[in-house]
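# Predicted model and sequence below, questions to follow.
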Amino acid sequence: MNFQGFDEHKYNDRSLLAFLGQQESQNIAWGDAYTTELLDYFRDGQVLTGAKLPWSKTHDLIRFRPGEVTVHSGMNGHRKSMVCGQIMEWFALWGEPCGIMSFEMPIRDTQKRMCQQAAGSYHPGPGFIRDWSQWNHQNLAYFDKLDTVPSGRVLGAVYFMAEAMGCKHILIDSLTKCGLPYGERGAEKEFIDALCATAKAFQIHIHLICHVRKPEKRGEEYVPGKFDVRGAGELTDLVHNVIIHWADKKKLALQQLRKANKPLSPQDMDYIEKRPDQRFVVAKQRNGEFEGVIGLAFGEGLQFNEGRQLPFEIPRSGGQAA
């Protein structure tokens, strides 16, 4: 029931309140009903469940469970869509089909990048490309629509991907393309509420890419936080997790200078050797204890890894990755 148009006289009606109370009675119990669960929690602590990220060092830090919504955010050019694409195909590789709704990039371009990441090569061979494309069947679904899409159609596509196609994770890229009136905080809040309700109803995990506000008097070196996410203030309050994606542009510039045989100071060389290429910042995790920075390497074929190429084992017809 929608309480936005709250009518105090209507809700002073005891018979109506009794009816509403009866509808919710199955969700209400005395606290002793949870004794076993409480004892288990004290004994075992919080047990992480849910889908694992591609990187083993994250498996005890954060997971992505059914019924939740995660916001992925970051500045333009900081690879948030690229990271999320790799995450989706690894979820699918490990048995959880994913739906991808990219309103800013044609499916062909999205698939090209993800195929490169899977191969760990900028130039995968024709055999690998064919095998990877065939593997997409019943693993990766795509919504073929560019530019702004009305929010109702977005929710309809989420429903179809979850209910008809069995997708367990759905990536929406991005909130700004979901047909919401610019600056309408109420509309954004309602849409996020709808995503949270949909994730819970269908026991899926929805990943929503959002932009950040342009930092005032700050450049690429600034690492945004959850309060920098563009949109209604309630946006990050309503979702379960907030991830900030940040690429070290200073390191990239230094690497390019080194590649061009330009002289670098010892401090610059030390910066290159010790700093991660990419930061995966867990800015909020409602059902987990960890919040902090996870460093990633940016390797061959646009693949994010922990310093060595990640394998992507799919049925092969004999073609090589590169």
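Received the coordinates, thanks.

# Could you use CA atoms for every contact and neighbour count after this?
Fine.

# Run through the strands of this structure in chain order.
Secondary structure of the chain (DSSP state E): strands at 68-74, 98-102, 140-142, 169-173, 205-211, 241-247, 278-285, 292-298, 304-305.

# Format those as JSON lines; extra columns: distance to Glu24 and mean neighbour count.
As requested, those are arranged in JSON lines below (distance: least, CA to CA, whole Å; neighbours: other CA atoms under 10 Å):
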{"stretch": "strand 68-74", "distance to Glu24": "22", "mean neighbour count": "26"}
{"stretch": "strand 98-102", "distance to Glu24": "33", "mean neighbour count": "25"}
{"stretch": "strand 140-142", "distance to Glu24": "37", "mean neighbour count": "20"}
{"stretch": "strand 169-173", "distance to Glu24": "29", "mean neighbour count": "26"}
{"stretch": "strand 205-211", "distance to Glu24": "25", "mean neighbour count": "24"}
{"stretch": "strand 241-247", "distance to Glu24": "27", "mean neighbour count": "25"}
{"stretch": "strand 278-285", "distance to Glu24": "28", "mean neighbour count": "21"}
{"stretch": "strand 292-298", "distance to Glu24": "38", "mean neighbour count": "17"}
{"stretch": "strand 304-305", "distance to Glu24": "46", "mean neighbour count": "22"}
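
# try this one next to it:
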Amino acid sequence: MQLIRDTIDFNAYQTEPESHKVRSAVEFLEETISAFYPAPNATLPPRPLWDKANGKIAFRRGEVSLWAGINGHGKSMMLSQVALDLMIQGEKLLILSFEMKPARQMQRMSRQAYAGDVPPKEFLTVFHKWSDEKLWIYDHNGAIKWQQVMAVMRYAEQHFGITQFVVDSLMKCVKGDDDYNAQKDFVNELCAFAQARQVHVHLVHHVRKGESEDKAPNKFDIKGAGAITDQVDNAFIVWRNKKAERAKSNDPTAILKCDKQRNGEWEGSLGFWFHLESMQYLERLDGVPMRYSLR
């Protein structure tokens, strides 16, 4: 893990450089052929490593994924596990969490990677060394202007070759729940950045308060401007099934719902069981946490 300090002068990265984008349609022939007839050795886009997500969810270049849910329902926790999956697949990540300090973020990821609540010091040393050149964290907590967020992301992509960005959360970057224009402008810039740099951006956001936490939200419950959901490529809802927790039933205690996938063919829900000691989301009730192979 490497820190990007808040003291760096990011002024030079405030705007995206213009480039000529008008191209003849025939230039896309090879890409079109590859879409229909992928080569046997073609590199597939990175994905979550759950078996049940294979062939359903992928984090393609040039896209933005929205991760929404009720406060305290585990969207950041689940995304932390996904971040480990991406690192295992060779992706370079930058986490911009304005609600969690870097040491706390690494504590959580260490537990998930170890598959247990108290990793030994030796494992912590190995994990942190393994994360070097794979994981960067922007060292800033609290509110921040979204223009500064964009500058940091441009800086990180240019200097470190970051391929996956996690922004947690939208409301820390835009003042006021009702500033719909700023929300729209920020998400628009994220989409433009992802497309221009051919990276993937994960944006964490909240949903409106409903009548009960026992009812799973959908994309129409996402807070703020409707343009947020309209502009992003993928919309995921993370919902904690507190009713199943209270009843101690065999039902999944967490649901990952894909409510939008612009360039994918699957939308639907996947059930998981949250394992507290490892902070992992397991695919089966009798599942066993997976210790990540740090090679």
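The structure has been received and is ready for your questions. Note that the structure is predicted; figures quoted are calculated from it, not measured.

# rewinding a little: Pro181 of the first structure: which of the strands of the first structure is closest?
strand 205-211 (15.2 Å; CA to CA).

# Where does the closest one end up in the second structure?
Using TM-score structural alignment, strand 205-211 of the first structure lines up with residues 200-206 of the second structure.

# try stretch 165-174 of the first structure
Under the alignment (TM-score structural alignment), stretch 165-174 of the first structure falls on residues 160-169 in the second structure.

# Quick one: end-to-end distance for the matching stretch.
With CA to CA, to the nearest Å as the measure, the first residue of stretch 160-169 of the second structure is 22 Å from its last.

# Give the buried residues for stretch 38-52 of the second structure.
Neighbour-count burial for stretch 38-52 of the second structure flags 46-49 (criterion: 16 or more other CA atoms under 10 Å).

# Glu31 of the second structure: which of those is nearest?
Using CA to CA, these come closest to Glu31 of the second structure at Pro46, 18.5 Å.

# ok, the aligned residue in the first structure for that closest one - contacts?
Alignment note (TM-score structural alignment): Pro46 of the second structure maps to Ala51 of the first structure. Applying CA atoms under 8 Å, 6 or more residues apart in numbering, we find Ala51 of the first structure in contact with 63-65, 91, 96.

# redo that, cut-off 6 Å
63-64 (CA atoms under 6 Å, 6 or more residues apart in numbering).

# do the same with Trp246 of the first structure
Going by CA under 6 Å, 6+ apart, Trp246 of the first structure touches 78, 278-279.

# now stretch 150-168 of the second structure, how far from the centre of its chain.
Between the centre of stretch 150-168 of the second structure and the centre of its chain there are 13 Å (CA atoms, centre = their mean, to the nearest Å).

# Please apply the same query to stretch 246-263 of the second structure.
Offset of stretch 246-263 of the second structure from its chain centre (CA atoms, centre = their mean): 17 Å.

# For it, measure first residue to last.
38 Å.

# residue closest to the middle of the first structure?
His207 (3.8 Å; CA atoms, centre = their mean).

# distance of that one from Tyr271 of the first structure?
32 Å.

# State the distance from Pro120 of the second structure to Leu44 of the second structure.
Pro120 of the second structure is 35 Å from Leu44 of the second structure, by CA to CA.

# And Lys52 of the second structure, by the same measure?
Taken as CA to CA, the span from Lys52 of the second structure to Leu44 of the second structure is 17 Å.

# do the same with Ala225 of the second structure
Applying CA to CA, the value for Ala225 of the second structure to Leu44 of the second structure is 33 Å.

# can you check Pro252 of the second structure too?
Counting by CA to CA - Pro252 of the second structure and Leu44 of the second structure are separated by 29 Å.

# I am finished for the moment; much appreciated.
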